[in-house]
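Engineer: what follows is a protein structure lacking sequence information:
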């Protein structure tokens, strides 16, 4: 009788332990499910972050990558500062001092040839080696690559101008007209060299500042684009929609 009682107690204890194990496993599985649900890996994708001009690549890639992008983004401060200094010196020489390109080239050649000529002849009297004058030649491959890249960009520009002239995109047409008008106003106040220098300085300052304050600029640009789209919609409803475009559809159907 005692053995029967003991076996009964043992069976009850086994059932209790099994139940406890089952509850703990179910709770752990439910916890793991909750963790999976709350984990960011399985959460839906976040809304796409707005980037200026709709770019998806990093700014370094947008600028073409390689050494030019490194110069514009000041990856090497010495090279970037040197390029900006040379551009500033050229602008001061030709614009402020009113130096001419042909005069500058001739004076530089006169000075270089005179120094090398005197050095080469004086080396025999002062027992020193003659100056090493390197052979300078323009390599073929970089010139062809530059010409090919320039040809592609010019063809793309012509294709865009053709689409605009065909009247397919009114928004693009208005944007290009406004840009050309602003450029004509700037050109009336400064010559080509000054305009080129301004563009060079802008390329050396604006990209690096934008990369530093990218998030703030993109947030402000998003708000500005929303407002511009609202104003364009109003302008389109009040003005552009009332402009006749070709023959009426009713006449075509008739």
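Structural biologist: Done, it's in. Keep in mind it's a predicted model, so treat the numbers as computed, not measured.

Engineer: going by C-alpha atoms from here, please, whenever you check contacts or count neighbours.
Structural biologist: Will do.

Engineer: buried residues in stretch 63-81?
Structural biologist: 63, 69, 70, 71, 72, 73, 74, 80 (16 or more other C-alpha atoms under 10 Å).

Engineer: tell me where the protein has helices.
Structural biologist: 2-38, 59-62, 66-72, 77-91, 101-122, 140-165, 170-189, 192-212, 214-238, 249-253 (DSSP state H).

Engineer: what's the closest of the ones you listed to residue 128?
Structural biologist: helix 101-122 (8.4 Å; C-alpha to C-alpha).

Engineer: got the angle for that closest one vs helix 77-91?
Structural biologist: Angular relation of helix 101-122 and helix 77-91 on a 0 to 180 degree scale: 110 degrees, by axes from the mean of the first three to the mean of the last three C-alpha atoms, to 10 degrees.

Engineer: show me how far helix 101-122 is from its chain's centre.
Structural biologist: Averaging C-alpha positions (C-alpha atoms, centre = their mean, to the nearest Å) puts helix 101-122 42 Å from its chain's average.

Engineer: that helix packs against which elements?
Structural biologist: Using 3 or more C-alpha pairs under 8 Å, 6 or more residues apart in numbering; DSSP states H and E as the contact test, no helix or strand touches helix 101-122.

Engineer: before we go on, here's another structure to hold up against the first:
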């Protein structure tokens, strides 16, 4: 039997549980699975990497490959400085780059005759038929999805989607009035390389705040629907013809 000193030492150690602030790394898998997860922006079982499509693109956006991510940010920044700060033009930039590349390769190829070295190995670049077909299929699927969404909104079947699209287009128009298209693309690239990694790092806090905001928006929408939206006459949805 344990002595009184040992019993006192055991009783002084508090029992820990996942609910007492223990991280998921130290808690048992069963305790983590039983913990209530609450609101999730990406869904219950969807990670940030999976939401970004997975693969190499997701690795670059989440800075898993720091060299490529930094190269993308650096390249886009250089292009933005050239076009916006230096006031360079796209056609002039492409022409000057091609002139410089062709001049270097031409001189290099002719200089190999005098220095008795092999000419530069310029790879033959071709777009495969499979790549072109896959790109066309992906664009076709996205365009058809957008057209179906616009048709559904235009028919007045989903008022929530209609309001969401109107607000999104209004925000886009306000942003467009403040900056040009190139600056908007540059800001979008910077956000793609910062927002996902920040959300991945502070996912619990962001989801908690988003859950509260979502609940408040749903409450306000219910009030708006009861007082205004429910009184607006709507056309009944048409039944689809059966083949």
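Structural biologist: Thanks, I have it. Computed from a predicted structure; not experimentally measured.

Engineer: quick TM-score on the pair, please.
Structural biologist: The TM-score (TM-score structural alignment, normalised by the length of structure 2) is 0.78; 207 aligned residues with a C-alpha RMSD of 2.2 Å.

Engineer: before we move on, back to that, any idea which of the buried residues of stretch 63-81 of structure 1 is closest to residue 169 of structure 1?
Structural biologist: residue 63 (26.2 Å).

Engineer: any idea what the closest one aligns with in structure 2?
Structural biologist: Residue correspondence to structure 2 (TM-score structural alignment): residue 63 of structure 1 is matched to residue 52.

Engineer: so who does the residue lying closest to that match once chain neighbours are set aside touch?
Structural biologist: Nearest residue to residue 52 of structure 2 in three dimensions, chain neighbours excluded: residue 58, at 5.4 Å (C-alpha to C-alpha, 6 or more residues apart in numbering). Taking C-alpha atoms under 8 Å, 6 or more residues apart in numbering, we find residue 58 of structure 2 in contact with 49, 50, 52.

Engineer: so can I have TSV of those showing distance to residue 146 of structure 2?
Structural biologist: Listed next are these as TSV, based on distance: C-alpha to C-alpha, whole Å:
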residue	distance to residue 146 of structure 2
49	24
50	22
52	19
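
Engineer: equivalent range in structure 1 for stretch 114-122 of structure 2?
Structural biologist: So stretch 114-122 of structure 2 sits over residues 125-133 in structure 1, by TM-score structural alignment.

Engineer: just to revisit the earlier point, wait, which of the buried residues of stretch 63-81 of structure 1 is closest to residue 49 of structure 1?
Structural biologist: For the buried residues of stretch 63-81 of structure 1, the nearest to residue 49 of structure 1 is residue 63 (20.2 Å; C-alpha to C-alpha).

Engineer: how close does the closest one sit to residue 84 of structure 1?
Structural biologist: 17 Å (C-alpha to C-alpha, to the nearest Å).

Engineer: list just the nearest of the buried residues of stretch 63-81 of structure 1 to residue 176 of structure 1.
Structural biologist: Nearest member of the buried residues of stretch 63-81 of structure 1 to residue 176 of structure 1, counting by C-alpha to C-alpha, is residue 63, at 21.3 Å.

Engineer: can I get the buried residues of stretch 63-81 of structure 1 in TSV with distance to residue 147 of structure 1?
Structural biologist: Converted to TSV, the buried residues of stretch 63-81 of structure 1 look like this (distance: C-alpha to C-alpha, whole Å):
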residue	distance to residue 147 of structure 1
63	18
69	19
70	22
71	21
72	22
73	25
74	26
80	24
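
Engineer: so how far is residue 88 of structure 1 from whatever residue of structure 1 lines up with residue 68 of structure 2?
Structural biologist: In structure 1, residue 68 of structure 2 lines up with residue 79, judged by TM-score structural alignment. Distance, residue 79 of structure 1 to residue 88 of structure 1, by C-alpha to C-alpha: 14 Å.

Engineer: next one: residue 52 of structure 1
Structural biologist: Counting by C-alpha to C-alpha, the gap from residue 52 of structure 1 to residue 88 of structure 1 is 29 Å.

Engineer: same check on residue 37 of structure 1?
Structural biologist: 59 Å.

Engineer: which one of the two has more residues nearby?
Structural biologist: In terms of neighbours (other C-alpha atoms under 10 Å), residue 88 is the more surrounded of residue 37 of structure 1 and residue 88; the figures are 15 against 12.

Engineer: which residue in structure 2 aligns with that one?
Structural biologist: By TM-score structural alignment, residue 88 of structure 1 lines up with residue 77.

Engineer: check contacts around the alignment partner in structure 2 of residue 214 of structure 1.
Structural biologist: By TM-score structural alignment, residue 214 of structure 1 lines up with residue 203 in structure 2. Residue 203 of structure 2 makes contact with no residue under the criterion C-alpha under 8 Å, 6+ apart.
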